[in-house]
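Participant: Got a sequence here, can you model it:
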Amino acid sequence: MRALLVVNPAATTTSARTRDVLIHALASEMKLDAVTTEYRGHARDLARRAAESDDIELVVALGGDGTVNEVVNGLLHHGPDPEGLPRLAVVPGGSTNVFARALGLPNDAVEATGAILDALSTNSDRTIGLGLASGTPGTEDKSVPARWFTFCAGYGFDAGVIGRVEQQRERGKRSTHSLYVRQVVRQLLDEPHRRHGRITLERPGDDPVEDLVVSIVCNTAPWTYLGNRPVYASPGASFDTALDVLGLSRLSTPAVARYATQLLMSTPERGPQGKHALTLHDQTDFTLHSKVPLPFQMDGDHLGVRTSVTFTGVRRALRVIV
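Facilitator: Coordinates of the predicted model:
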């Protein structure tokens, strides 16, 4: 088997020495081409070339959720083809690794590599669904092509938090869970539409849902992790179905306390709920609109602002090693 290993050298939880060990372990079992990414979007370009090649059967992403997202978008550049495209394997190297953990892989890179090699020896894989989003730019001039996401997207409040975190990281701050919590608080204090949101959700055959402040789109559960604690925004979300949505129409102080507690106490059976909470399951097509440009994120990557985002849930989009 010939495989491509895409290595993010900036992965926060793996050292150069650990990466060398992982490369050696994988190379002992297959013909491996290991390439280190050099710029934003490089992982996508590498995966696209692998998808267009005739002999690469497997692409391994070594990095965090951002690296995985780039690799997936490269593999699916010409659209889903589970039987014709190389399979995907993920070695977690980021701070949270939601996608890898949602697949059931260990959060430790060495242990995950062992699990991947075991799965390859028994030809164990699964075909998963993914989300596809295309947006209308806000204040940006450039066009916004459709983009795939693996585990979540957000429009409005939570994307604003992601944007604040990225600003802090550009200033040299480490990506930690405490950093995210601090930015949640700051985003909440600065949110001008806490009591009357600007987001409208539209889907075929149903009345629009207006005045949402928070809109979180999930392709799997959990939505994220706080350390080792899973957080479930949409407990019913699954790689085997289309997309789930959690929308909140109010972020007053009592509402914040209630929904924050529900998120922290969420389980695979129960997530946030209440009169200001909208929950939708297994949605294949819907659009989120806003009268003003709002921040947008996918798989934890802030993508600027949008006035509209259209989502499609695509079942059976890609084969992954598990």
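
Participant: When you work out contacts or count neighbours from here on, use the C-alpha atoms and nothing else.
Facilitator: Noted.

Participant: Doesn't Ala100 belong to a helix?
Facilitator: Yes: membership of Ala100 in a helix is supported by DSSP: H, G, I helix; E, B strand; the rest coil.

Participant: Quick check: the gap between it and Arg229.
Facilitator: Using CA to CA, to the nearest Å, we find Ala100 at a distance of 15 Å from Arg229.

Participant: Who has more neighbours out of these two?
Facilitator: Legend: neighbour count by other CA atoms under 10 Å for Ala100 and Arg229, higher for Ala100 (23 against 12).

Participant: Name the nearest residue to Asp285, ignoring sequence neighbours.
Facilitator: Distance criterion CA to CA, 6 or more residues apart in numbering; nearest residue to Asp285, sequence neighbours excluded, is Thr312 at 4.7 Å.

Participant: And for Trp148?
Facilitator: Leu132 (4.4 Å).

Participant: Residues contacting whichever strand or helix holds the one you found, please?
Facilitator: According to DSSP states H and E, Leu132 maps onto strand 125-137. Strand 125-137 is contacted from outside by 82, 119, 143-151, 219, 239-243, 293, 305-322, using CA atoms under 8 Å, 6 or more residues apart in numbering.

Participant: So what's the gap between it and the chain middle?
Facilitator: From the chain centre to the centre of strand 125-137 is a distance of 10 Å (CA atoms, centre = their mean, to the nearest Å).

Participant: what do you get for stretch 252-267?
Facilitator: 22 Å.

Participant: try stretch 32-50
Facilitator: 19 Å.

Participant: how about this one, so we can line them up?
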Amino acid sequence: MNQERIVDSARTFESIVIIFNPNSTGDAPELAQQLHDKLKSLLTYQPEIILQPTEHAGHAVDLAREAAAKGGDVLVVSVSGDGGYNEVVNGVMQAGNPRAVCAVRAAGNANDHSRITASKPLEEAIAEGRVHSIDLLRIHTGQKDHEPLEYAHSYIGFGLTPVVATELEKGSKGALKEMVTVIQTFSKFEPFAIRLEDGKRHKFDSLVFANIPEMAKYATLSEADNLPKDGKFEVIVFPHMPKWRVLLTALRATTQGLGDQPSVSSYEFTTLKPLPYQMDGEVKRVEANVTVKVESAPLALPIIG
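Facilitator: From the prediction side, this is the model:
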């Protein structure tokens, strides 16, 4: 997408659209209202500030696209976890408005992006109007020319990551129940195979493309800088190995981190069977015999945070 992106500029906004899930298991409605009220009293100018509840899964994509497509200086705020913010980011990217800016107010089970990128309370950052652009991950999974590409703000994972996420979504939230689910899922997990650019078939337990150095609240994936601004992303590979070694590697990620990881601007492979994958907490699926390409979209998203 060849658009002029605004970097490191102080901005005011004609409109601020706050998108949230009114049926969130967390406190998204309350946090959205608090942000609305604080902005009303804090801002020295008077933009239109709109509270926009979602009505169904995927609705945030439509709402964000519609808000950004109106043109002008618009700020689209997601009051959500990583998955809800993923929808808002994709909606804004589909709108094609280079003056549109995104922000996230953490209100979910996993808030990796907000935790890594936020430097101050969101209402203060909005009042200061300091906008900077970050890289996104862009994934090609066989979309037609008229179909939008998909973007991730934090990570894309194949293998164990989406399988565990799918099982977590089926069950109840809560640290103990989540731990039990992870253990049960891991005990039944099978590796997956893909064909890399060398033409050979490779078997993996996990393959993660990371735009930020942490994920899943606890795991440190790499030693990368906090803000993704270098046009590259890290590739964290767990080749197929005995499960005890996978557990040790996962434990190292949650305690001391995995250390330096390969950094690339693109990565390509071909699926051999249908595969689930996870983007910022949202589980999706790619069919068999599809060439998948993950690439950095440098400085593609203007944000406040």
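
Participant: Got a TM-score for the pair?
Facilitator: The TM-score (TM-score structural alignment, normalised by the length of structure 2) is 0.82; 282 aligned residues with a CA RMSD of 2.6 Å.

Participant: Where in structure 2 does the helix or strand that comes right after the strand holding Leu132 of structure 1 fall?
Facilitator: Using DSSP H and E, the helix or strand that follows strand 125-137 of structure 1 towards the C-terminus is strand 147-149. Matched against structure 2 by TM-score structural alignment, strand 147-149 of structure 1 falls on residues 150-152.

Participant: so how much does that stretch differ from structure 1 once superposed?
Facilitator: Compared with structure 1 after fitting, stretch 150-152 of structure 2 deviates on average by 0.5 Å (mean CA distance after the TM-score superposition for structure 1).

Participant: elements contacting the strand ranked longest in structure 1?
Facilitator: Identified as the longest strand of structure 1 according to DSSP state E is strand 301-321. Here strand 301-321 of structure 1 touches strand 87-92, helix 109-121, strand 125-137, helix 157-170, strand 277-283, strand 285-298, going by 3 or more CA pairs under 8 Å, 6 or more residues apart in numbering; DSSP states H and E.

Participant: Could you identify which of those is most buried?
Facilitator: strand 87-92 (a mean of 27; mean count of other CA atoms under 10 Å).

Participant: That strand vs strand 301-321, what angle?
Facilitator: Interaxial angle of strand 87-92 of structure 1 relative to strand 301-321 (axes from the mean of the first three to the mean of the last three CA atoms, to 10 degrees): 120 degrees.

Participant: By how much does strand 87-92 of structure 1 deviate from structure 2 on average?
Facilitator: Mean deviation for strand 87-92 of structure 1: 1.1 Å (mean CA distance after the TM-score superposition for structure 1).

Participant: whereabouts in structure 2 does that strand align?
Facilitator: Strand 87-92 of structure 1 covers residues 101-106 of structure 2 once aligned (TM-score structural alignment).

Participant: residues in contact with the matching stretch?
Facilitator: 73-81, 85, 88-89, 92, 114, 122, 131, 301-305.

Participant: One more pass at 7 Å, please.
Facilitator: Applying CA atoms under 7 Å, 6 or more residues apart in numbering, the contact partners of stretch 101-106 of structure 2 are 74-81, 85, 89, 114, 122, 302-305.

Participant: returning to what we had before: now list the buried members of the contacts of strand 125-137 of structure 1.
Facilitator: Buried subset of the contacts of strand 125-137 of structure 1 (neighbour count, 16 or more other CA atoms under 10 Å): 82, 147-151, 219, 239-243, 293, 305-322.

Participant: What's the local residue count around the equivalent of Ile116 of structure 2 over in structure 1?
Facilitator: Using TM-score structural alignment as the criterion, the counterpart of Ile116 of structure 2 in structure 1 is Ala102. When neighbours are counted by other CA under 10 Å, Ala102 of structure 1 registers 18.

Participant: Over to His78 of structure 1?
Facilitator: 11.

Participant: again, but for Asp207 of structure 1
Facilitator: 9.

Participant: tell me the contacts of it?
Facilitator: Asp207 of structure 1 neighbours (CA under 7 Å, 6+ apart): none.

Participant: repeat for Ile19 of structure 2
Facilitator: By CA under 7 Å, 6+ apart, the neighbours of Ile19 of structure 2 are 51-54, 60, 77-79.

Participant: make it 8 Å
Facilitator: 32, 51-54, 60, 63-64, 76-79.

Participant: wait, isn't Pro293 of structure 1 in contact with Arg306?
Facilitator: Yes: using CA atoms under 8 Å, Pro293 of structure 1 makes contact with Arg306 at a distance of 5.1 Å.

Participant: Nearest residue to Ser80 of structure 2 in space, ignoring adjacent ones along the chain?
Facilitator: That would be Ala107: by CA to CA, 6+ apart, it lies 4.4 Å from Ser80 of structure 2.

Participant: How much space separates that neighbour from Ala57 of structure 2?
Facilitator: 16 Å.

Participant: Tell me which of the two has more neighbours.
Facilitator: Ala107 (25 against 10).

Participant: quick one: that one and Glu30 touch, right?
Facilitator: No: between Ala107 of structure 2 and Glu30 there is no contact under CA under 8 Å: 9.8 Å.

Participant: Pro262 of structure 2 maps to what in structure 1?
Facilitator: Using TM-score structural alignment, Pro262 of structure 2 sits opposite Leu280 in structure 1.

Participant: so what's its match closest to, chain neighbours aside?
Facilitator: That would be Val245: by CA to CA, 6+ apart, it lies 5.0 Å from Leu280 of structure 1.

Participant: List the residues that contact that neighbour.
Facilitator: 215-218, 234, 278-281.

Participant: The nearest residue to Glu123 of structure 2 once chain neighbours are set aside and Ile303 of structure 2: what is the separation?
Facilitator: Excluding its sequence neighbours, the residue lying closest to Glu123 of structure 2 (CA to CA, 6+ apart) is Leu39, at 6.1 Å. Plainly put, Leu39 of structure 2 is 17 Å away from Ile303 of structure 2 if you go by CA to CA.

Participant: and Val89 of structure 2, how many residues sit next to it?
Facilitator: The burial count for Val89 of structure 2: 29, using other CA under 10 Å.

Participant: and if you look at His302 of structure 1?
Facilitator: For His302 of structure 1, the neighbour count with other CA under 10 Å is 21.

Participant: Residue in structure 2 paired with it?
Facilitator: So, by TM-score structural alignment, His302 of structure 1 is matched to Val283.

Participant: before we move on, back to that, the residue nearest to Trp148 of structure 1 -> structure 2?
Facilitator: In structure 2, Leu132 of structure 1 lands on Arg138 (TM-score structural alignment).
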